[in-house]
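Asks: Dropping a prediction and its sequence here:
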Amino acid sequence: MNISEYMQEVGRQAREASREIAKADTGLKNKALLATAEALDAAREQLALANEKDLENGRANGLESALLDRLALTPKVIDTMIEGLRQVATLPDPVGEITDMNYRPSGIQIGKMRVPLGVIGIIYESRPNVTVEAASLCLKSGNAVVLRGGSEAIHSNQAIAECLAEGLKAAGLPESTVQVIKTTDRAAVGELITMPDFVDVIVPRGGKGLIERISREASVPVIKHLDGICHVYIDAQADLEKAVNIAVNAKTHRYGTCNTMETLLISEQVAAEVLPTLAEAYGEKGVELRGCDKTRALLPNAVAATEEDWSTEYLAPILSIKVVAGIDEAITHINRYGSHHTDAIVTESYTLSRRFLAEVDSSSVMVNASTRFADGFEYGLGAEIGISTDKIHARGPVGLDGLTSQKYVVLGDGHIRQ
């Protein structure tokens, strides 16, 4: 296979399909989603056989148990994919929505219409269920999509691709609306991210190394986040019961997610009162604590935190703790060491909460809530394609609206400019 020629053809087909899916009505798109759900349900045996090939290869190649677990298409995972498709079909269609209509002094009306981005390239690792999630969101938002999954899931992804093609065909939409790359050659990624004539945006989903490479080498705009270095700041005016519950949940609800707290900041005015309680709760969960000098004075068993700890995403039961003078130091620390993902303050002060919301430079900023809420489903988006910490186009959880753009529309009745 000539990778360059193959990817150019994939790109051409995607561009052609994007024009058709952009003008498809909501009913057709929903029909394709529901037909895909039925195709997945009918293909359970084929999906299981394809997935077993990937699992066998993974075991033979020494893939870690956690990655094998993410790779497995269990009956429950298939059920979740089917339910996900049905849920996306119930979501409001953003395409064609016109907002902000107003009359100008000239008599014309100006507004904004929501439109698809065009062709979206998605590069991801391990989990084959992402193939369905990503395809469904792109389809509902009127975009064509090119999906490049991890080589470890090639057989599973191709089996899922057949179901997606069947769903699109049932709705009379181009099967090339969703294309899953058929080669495991990494050169395909290099081609995909450098085809601006055919691809409008790239969404990488995976580890920091993958995302850094895509961001560095792409000549197509990228929607991304690199790290999830999230903070909770417990203010001197916090309700300490709330503070303990939020700080424990933000760290221990799940360790391996990008919205998990990695650094806890505590006002020196309440540190002596709340830190022992928190340390006990974290100890019960097996969380290793790494603290500044003031923290270790209160918690002698804590490991001394290094400069590197403040900018580390652990994705593990490890937590950095820093005692700060107050909100000014907390905000300065977050804006210096954070990854612009999600940060929270616990306080009963309206004034300080407003300051925190205004001054913390992150895609999600919270008051008296766990950082674990930074999620498309929790935000009412129905689902998400990922989290963006960029400032242009989409920021925070990216749902259907984030996969569209807006264009100005002008309504007149023979108006001419004087």
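Replies: It's in. Bear in mind the structure is a predicted one, so any value in this text is a computation, not a measurement.

Asks: switch to C-alpha atoms for all contacts and neighbour counts from now on
Replies: Fine.

Asks: For I120, pull up the helix or strand it's in.
Replies: Element membership for I120, per DSSP states H and E: strand 119-124.

Asks: Off-centre distance for that strand?
Replies: Relative to the centre of its chain, strand 119-124 is centred 13 Å away, using Cα atoms, centre = their mean, to the nearest Å.

Asks: Now the element after it, going C-ward?
Replies: Downstream of strand 119-124, the first helix or strand assigned by DSSP H and E is helix 129-140.

Asks: Now do that next one against strand 119-124: the angle between them, please.
Replies: 170 degrees (axes from the mean of the first three to the mean of the last three Cα atoms, to 10 degrees).

Asks: Quick check: buried residues in helix 129-140?
Replies: For helix 129-140, the neighbour count (16 or more other Cα atoms under 10 Å) marks N129, V130, T131, V132, E133, A134, A135, S136, L137, C138, L139, K140 as buried.

Asks: Out of these, which comes closest to A171?
Replies: Lowest distance from A171 to these (Cα to Cα) belongs to L139, with 11.9 Å.

Asks: three-state assignment of the residue found closest to the closest one once you drop the neighbours it is linked to in the chain?
Replies: With Cα to Cα, 6 or more residues apart in numbering as the criterion, L139 has its nearest non-adjacent residue at 6.7 Å, and that residue is K29. With DSSP: H, G, I helix; E, B strand; the rest coil as the basis, K29 sits in helix.

Asks: next up, a second structure to put side by side with the first:
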Amino acid sequence: MSDIEREVHAVAERARDAAADLAPLSRAVKDAALLAIADALVKRADEITAANAEDVERARRDGTGPAMVDRLTLTPRRIEAIADAVREIVELPDPVGESVRGSVLPNGLDLRQIRVPLGVIGIIYEGRPNVTVDAAALCLKSGNAALLRGSSSAYASNTAIVAVLRDALEGTGVPVDAVQMVPGRTRESSTALMRARGLVDVLIPRGGGSLIQAVVRDSTVPVIETGEGLCHVYVDADADLDKAVAITTNAKAQRCSVCNSAETLLVHESVADAFLPRVLESLAESGVTVHGDPRVLEVAAAHRTGATVVEATEEDWATEYLSMDLAVRVVPTIDEALAHIRRYSTHHTEAIVTDSLKASRYFVARVDSAAVMVNASTRFTDGGAFGFGAEIGISTQKLHARGPMGLTEMTSTKYVVTGDGHLR
């Protein structure tokens, strides 16, 4: 075992001990600790921004793009917003101890299934240091210990934030080791975390597709896949075209850099001539570049929409742009739209725009994704928008949790059976 593996295993063992002490704590104790964290973040904002300035300067020297630098940057106002998000988590119900189901069996045994923490959760994430706080707060509220492995680009920021979090936990009743930063800045430390089976209960990767797939491929610890979103909007033959234009534009352009933004638009051929000029004009006003199939190129050439339209390639149908780009294809039937989605979807969110109840039911029944929207933007797939409060990510897999992962999804269950000397 290498030195870094020993270090990672050491923090994981401390996290495991902390998780055992954290699990039975009351909501009042956990909420008080979270409020202490929120106050400490604001009070020590200068320390955090000073450390963050080191990361930002390094990123600029390395030629990192403006968008990524912006996501990395922390300001006093942003830290205040992060602290407010922690206070919002305090207001959420505590799922631990909730009774999922129960009954008294014919033999008199009292059977109850209750929610319990997962235990030790490792989070591997990119770029954004606000995730350090979000993940730690969600883990604590749900009774889990957090092992945080951010990217090397935010190393100074994350180190400072974790120091603030741990100091804030002193004297609250919550074990300090319930929040720890995974040691090391190299790939080796991430790999050691991924291989810490038996010490870490679950890993949650947050970031781009390459990060998520690397964790899924290399980890021996169970992984909950999150985030990668190649989302589709299908405009049906019976769509209200006004709604279709508005939904498509919102799904793509309201915030294009997130996993629930639309990346592909599929249009039924019977409405293509009426719909495409309108949607191309709307997308052009938002600055979207369209990657279109031959029918889309033909319509664009025949109408002065102002849209930037380029020929779509096979690669476009499989691309999560996270930019002001949208692949657009005309399909002959709803079944062809469904076949396209089955082939290219990452199982995040798909939407249908239609006034046909039959078509919407047909689409919903056949789409295999975490969320399906009917006459609504894909942008609604979000813990806050769903009324769950904060989330740790959007799960695109099928085991345990699927869709926005709020506090409930960060728990498992156990059965408590109470008898009176019962024997079998």
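Replies: Nice, thanks for sending it over. None of the values given here were measured: they were computed from a predicted structure.

Asks: Would you quantify the distance from the residue nearest to L139 of the first structure to G167 of the first structure?
Replies: 10 Å (Cα to Cα, to the nearest Å).

Asks: One more: E280 of the first structure?
Replies: E280 of the first structure is 52 Å from G167 of the first structure, by Cα to Cα.

Asks: Compare those two and say which is more crowded by neighbours.
Replies: Neighbour tally, E280 of the first structure and G167, criterion other Cα atoms under 10 Å: the higher count belongs to G167, 25 against 12.

Asks: Name the SS class of the more buried one, please.
Replies: G167 of the first structure - assigned by three-state DSSP - is helix.

Asks: other SSEs contacting the helix or strand hosting L265 of the second structure?
Replies: Remark: L265 of the second structure resides in strand 262-268, with elements defined by DSSP H and E. With contacts taken as 3 or more Cα pairs under 8 Å, 6 or more residues apart in numbering; DSSP states H and E, strand 262-268 of the second structure sits against strand 231-235, helix 241-253, strand 325-331.

Asks: got the residue ranges for the helices in the stretch 151-300 of the first structure?
Replies: Here the stretch 151-300 of the first structure has its helices, by DSSP state H, counting those that start in this stretch, at 154-170, 187-192, 208-217, 240-252, 271-285, 293-298.

Asks: The longest one vs the second structure, mean deviation?
Replies: Meaning helix 154-170 of the first structure. Here helix 154-170 of the first structure, set against the second structure after superposition, deviates by a mean of 1.5 Å using mean Cα distance after the TM-score superposition for the first structure.

Asks: between the strand holding I120 of the first structure and helix 208-217, how many degrees?
Replies: Put simply, strand 119-124 of the first structure runs at 150 degrees to helix 208-217, going by the same axes, to 10 degrees.

Asks: hmm, who's touching strand 119-124 of the first structure?
Replies: Contact partners of strand 119-124 of the first structure, identified using Cα atoms under 8 Å, 6 or more residues apart in numbering, comprise 14-15, 18, 130, 134, 138, 143-150, 189, 192-193, 198-206.

Asks: That one vs the second structure, average offset?
Replies: Following the fit onto the second structure, the mean deviation recorded for strand 119-124 of the first structure is 0.6 Å by mean Cα distance after the TM-score superposition for the first structure.

Asks: Stretch 50-57 of the first structure too?
Replies: Taken over the aligned residues, the distance from stretch 50-57 of the first structure to the second structure averages 1.9 Å (mean Cα distance after the TM-score superposition for the first structure).

Asks: So for that stretch, what gets flagged as buried?
Replies: Using 16+ other Cα under 10 Å as the test for burial, stretch 50-57 of the first structure gives A50, N51, E52, K53, D54, L55.
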